[in-house]
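A.B. asks: Pasting the sequence and the predicted model now:
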Amino acid sequence: MRFSANLGFLWAELSLPDAIRAAKTAGFDAVECHWPFATPAAEVRAALDETCLQMLGLNTARGDVSAGENGLAALPDRIDDAHAAIDEAISYASAIGCKSVHVMAGFSSALDARETFVANLGYACTQAAPHGITILIEPLNRYDAPGYFLKTTAQAVDVIYSVHAPNLKLMFDCYHVQLMEGDLTRKLTNLMTHIGHIQFASVPDRGPPNTGEVNYDHIFGVIGSLGYNKPLGAEYKPKVPTDETLSWLHRR
């Protein structure tokens, strides 16, 4: 298996370019991030070129974080802001050679939240297509993100069918799926044709994958047996310096 370091959590104390360099030194095959927009794209691109790593994905902006927002695409009263966040993410991704953008749904229970999300994803897919960029959607668990619109893989697949765009895929985060649904082996098997990226962390503490209730040796084997060969995203929260949490990576 090949692995990607999610720099939203790993080496988060470093600047994004330095975190990219740290991931290369540690032996990761790729990187990904959350919200890189405060760092000039040219600096990120230079670090990627220097390390020969690819940035696999980044997120659309969350909106007004001070007001508790965590994405805009399913908020009926924020369509213009959602489009602006999508445009920003696609532009930045294109500038650094990143091929995936996660469009964040946000917290919404509005009656027309689904209709809004589908329409905004259609916009995102249309804007992303000329750049060869895939749009990702990710269900988040109810413990870490109570009230988040997109909660389950079934809901995500339903949205994907409704948008009906070839560059819309599911981001399958094993941590979130295990907390909400379990049955990871069957879920991966049945959903593989819809999956654009896979992430992982231990359950329930979101630590490195050599602890917790999920046997990731088994899960990684399942993923490989299904023919998935892209780097898997290590999106866990280190409780100690990141370099001290990489025994799982170094033994592979």
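C.D. replies: Done, it's in. Numbers count the residues shown, from 1 in each chain.
A.B. asks: can we go C-alpha only for contacts and neighbour counts from here?
C.D. replies: Will do.
A.B. asks: And the next helix or strand past the longest helix belonging to the chain?
C.D. replies: Counting residues, the longest helix found in the chain (DSSP state H) is helix 79-96. Going down the chain from helix 79-96, the next helix or strand is strand 100-102, by DSSP states H and E.
A.B. asks: Show me what counts as buried in that following strand.
C.D. replies: Within strand 100-102, the residues that count as buried by 16 or more other CA atoms under 10 Å are Ser100, Val101, His102.
A.B. asks: ok, residues contacting it?
C.D. replies: The contact list for strand 100-102, computed with CA atoms under 8 Å, 6 or more residues apart in numbering, reads 56-60, 89-90, 93, 133-138, 171.
A.B. asks: Kindly report the same for stretch 198-213.
C.D. replies: For stretch 198-213, the surrounding residues in contact (CA under 8 Å, 6+ apart) are 171-175, 178-179, 214, 216, 232-239, 245-246, 248.
A.B. asks: what do you get if the cut-off is 7 Å, keeping everything else the same?
C.D. replies: Stretch 198-213 is contacted from outside by 171-175, 214, 216, 232-238, 245, 248, using CA atoms under 7 Å, 6 or more residues apart in numbering.
A.B. asks: One more: stretch 21-35?
C.D. replies: By CA under 7 Å, 6+ apart, stretch 21-35 touches 2-8, 20, 47, 51, 53-59, 61, 231.
A.B. asks: Below is structure B, check it against A:
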Amino acid sequence: MKLPFSANLGFLWTELALPDAVRAAARAGFDAVELHWPYAVESALLKQALDECGLPVLGLNTSRGNVDGGDFGLSALPGREIEARAAIDQAIAYAKAIGATSVHVMAGKTEGIAARDTFTANLRYAADQARAAAITILIEPLNRHDVPGYFLLDNATAAAIIEAAGRDNIRIMFDCYHVGRSGKPSLEEFDAYRQFIGHVQFAAVPDRGEPDTGEVDYTRVLPMIADAGYAGCFGAEYKPRRSTDEGLGWLAAWH
């Protein structure tokens, strides 16, 4: 089965300037790219590289906030709604400029009912701002090992928040790595929440390296997700164990 793959340039080819990383992904045979926080790069330069390579860009993240102060997202933090919505506006504007089709709204490190209400309200705002540009808002459950204290830790909570938000352009970014590190089977989780899922990512479990080793057999899992009805790209969001180019044997094998 020929599956479409997206290179997550937040982790891949990080030694290159972002426009050159786009070109490297095209040379490697990826079908699309996705980003973390590209805001230091002028959007016109990035758009030029994307157009040159003919690669679509699937998405980017909202700003983490004050990283030195411990922030890892803002949108579930009570009392910081102004900052959170400014980050949402920034991400949507950048997405429009480069033609990205989704924005991942990062919740942040917090807990409690007030945080849930704040996140839900900010997601409504994001969805309403994104609608005219046909941009999907994504939320991603992370695992407690990699990001202790993160608000959104499971797909059940994500699905409930999407329903509470009441907007049809909010979806789950389903990362098989985070699911696996949380001790859950990817296929069962995907099947349970498939109606809410907008994008799928993957990496080896547990080390988040190239996806050709580890506890999850992606040669089985990814085709089964595709067979279950997922028609989008699979986002390669892994941390290369050596250089990115040295670790691309898995992609050559798929192709």
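C.D. replies: Alright, I've got the coordinates. All of these numbers come straight from a predicted model, not from anything done at the bench.
A.B. asks: what's stretch 135-142 of structure 2 aligned against in structure 1?
C.D. replies: Residues 133-140 of structure 1 are matched to stretch 135-142 of structure 2 when aligned by TM-score structural alignment.
A.B. asks: What are the boundaries of the strands in the stretch 151-255 of structure 2?
C.D. replies: 170-175, 197-202, 234-236 (DSSP state E, counting those that start in this stretch).
A.B. asks: start and end residues in structure 1 for the second one, please.
C.D. replies: Across structure 1, the stretch matching strand 197-202 of structure 2 (TM-score structural alignment) is residues 195-200.
A.B. asks: and what of the last one?
C.D. replies: Under TM-score structural alignment, the alignment places strand 234-236 of structure 2 onto residues 232-234 of structure 1.
A.B. asks: Counterpart of Lys151 of structure 1 over in structure 2?
C.D. replies: For Lys151 of structure 1, the aligned position in structure 2 is occupied by Leu153, per TM-score structural alignment.
A.B. asks: ugh, wrong one, Ala42 of structure 1
C.D. replies: Ala42 of structure 1 maps onto Ala44 of structure 2 when the alignment is built from TM-score structural alignment.
A.B. asks: Please give the element, helix or strand, for its match.
C.D. replies: Using DSSP H and E, Ala44 of structure 2 falls within helix 43-53.
A.B. asks: which part of structure 1 lines up with the very next helix or strand once past that helix?
C.D. replies: Beyond helix 43-53 of structure 2 on the C-terminal side, the first helix or strand identified by DSSP H and E is strand 60-61. Following TM-score structural alignment, the aligned partner range for strand 60-61 of structure 2 in structure 1 is 58-59.
A.B. asks: how close does the residue mapped onto Pro78 of structure 2 from structure 1 sit to Ala113 of structure 1?
C.D. replies: Counting by TM-score structural alignment, Pro78 of structure 2 lines up with Pro76 in structure 1. Distance, Pro76 of structure 1 to Ala113 of structure 1, using CA to CA, to the nearest Å: 6 Å.
A.B. asks: Going by residue numbers, what spans are helices in structure 2?
C.D. replies: In structure 2, the helices defined using DSSP H lie at 18-28, 43-53, 81-98, 113-131, 155-165, 176-181, 186-193, 218-227, 249-254.
A.B. asks: Much appreciated, bye for now.
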